[in-house]
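Engineer: sequence-free structure coming up:
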């Protein structure tokens, strides 16, 4: 048995522990985001995807792992609220670009400023040595993902 074949089940177990830890903290953070914005989290997620640059509805659907009809509903709602706007695509007459309005940008910035996303207490209580090991391991994993 090779080293990698034996370690697969252990790697899978550790991965599930990591996913569980992250998953458990996301619900509370999402509620905080929704409370701060008055919007469902799914709408804020759309706004955050538009921070860097305007995108087409299709691109936005892909970025949010959503289908075109659901993305259209979300964009319509955000447009009605004055948080996004549609503009003609410069290169494709059939497509529209969706972009943040100044109010949409302010809302995303509000979330960044006011909704803390602190590490769970168990992570905060790790020793400096353990945190250094965790950083080294995560950086190694991230370098393989790119």
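Structural biologist: Noted; the coordinates are in hand. This is a predicted model, so every value here is computed, not measured.
Engineer: CA only for contacts and neighbour counts going forward, please
Structural biologist: Fine.
Engineer: Distance check, the spatially most central residue of the chain against residue 8.
Structural biologist: Geometric centre of the chain, nearest residue: residue 45, 6.4 Å, by C-alpha atoms, centre = their mean. Using C-alpha to C-alpha, to the nearest Å, we find residue 45 at a distance of 34 Å from residue 8.
Engineer: Check it against this one:
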């Protein structure tokens, strides 16, 4: 009976791997949303990622570094650029003068919204599915 279980697990792993490969291709490769965001905003996708994170609320530089999974010097370069563009401002943290808080500006909020609009748009291949297929996909993905 253990052999059947192992075979079943192998089969499920293979199926999950195939499905994930299709999902990954659909989201990351078939529509170059990252490139579209970079072009629309005139900045790297990494900078737009920082801007979108900051649009959710002000953050310490250390929090932004952790969110972006970068190092401190690179986060500083990103924030310097976003600040030059008028998309964010830095200020001293009110409770810890050694710490800086980064806050998005109105222009930064608008740019982040453009990025989110592009990233939220479903791929054309998904829009080609009929209502029943979309409902089944939605039910399945809701379980994840």
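Structural biologist: Yes, it's here. Predicted model, so just to flag it, every value in this text is computed and none were measured.
Engineer: now the helices for structure 1?
Structural biologist: Under the criterion DSSP state H, helices of structure 1 are mapped to 3-37, 41-49, 57-63, 68-80, 102-114, 121-124, 128-145.
Engineer: wait, which of these is closest to residue 91 of structure 1?
Structural biologist: For residue 91 of structure 1, the closest of the helices of structure 1 is helix 57-63, at 14.7 Å, according to C-alpha to C-alpha.
Engineer: Now do that closest one: which range of structure 2 does it align onto?
Structural biologist: Aligned using TM-score structural alignment, helix 57-63 of structure 1 spans residues 61-67 in structure 2.
Engineer: tell me which residues of the matching stretch are tucked away?
Structural biologist: 61-62, 64-65 (16 or more other C-alpha atoms under 10 Å).
Engineer: Mean deviation, it versus structure 1?
Structural biologist: With mean C-alpha distance after the TM-score superposition for structure 1, stretch 61-67 of structure 2 departs from structure 1 by a mean of 1.1 Å once superposed.
Engineer: will you turn the helices of structure 1 into JSON lines that also has distance to residue 95 of structure 1?
Structural biologist: Shown next, in JSON lines, are these (distance: least, C-alpha to C-alpha, whole Å):
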{"stretch": "helix 3-37", "distance to residue 95 of structure 1": "29"}
{"stretch": "helix 41-49", "distance to residue 95 of structure 1": "18"}
{"stretch": "helix 57-63", "distance to residue 95 of structure 1": "8"}
{"stretch": "helix 68-80", "distance to residue 95 of structure 1": "13"}
{"stretch": "helix 102-114", "distance to residue 95 of structure 1": "21"}
{"stretch": "helix 121-124", "distance to residue 95 of structure 1": "45"}
{"stretch": "helix 128-145", "distance to residue 95 of structure 1": "32"}
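Engineer: aligned partner of residue 123 of structure 2 in structure 1?
Structural biologist: Using TM-score structural alignment, residue 123 of structure 2 pairs with residue 120 in structure 1.
Engineer: same thing with residue 83 of structure 2?
Structural biologist: Aligned counterpart of residue 83 of structure 2 in structure 1: residue 79 (TM-score structural alignment).
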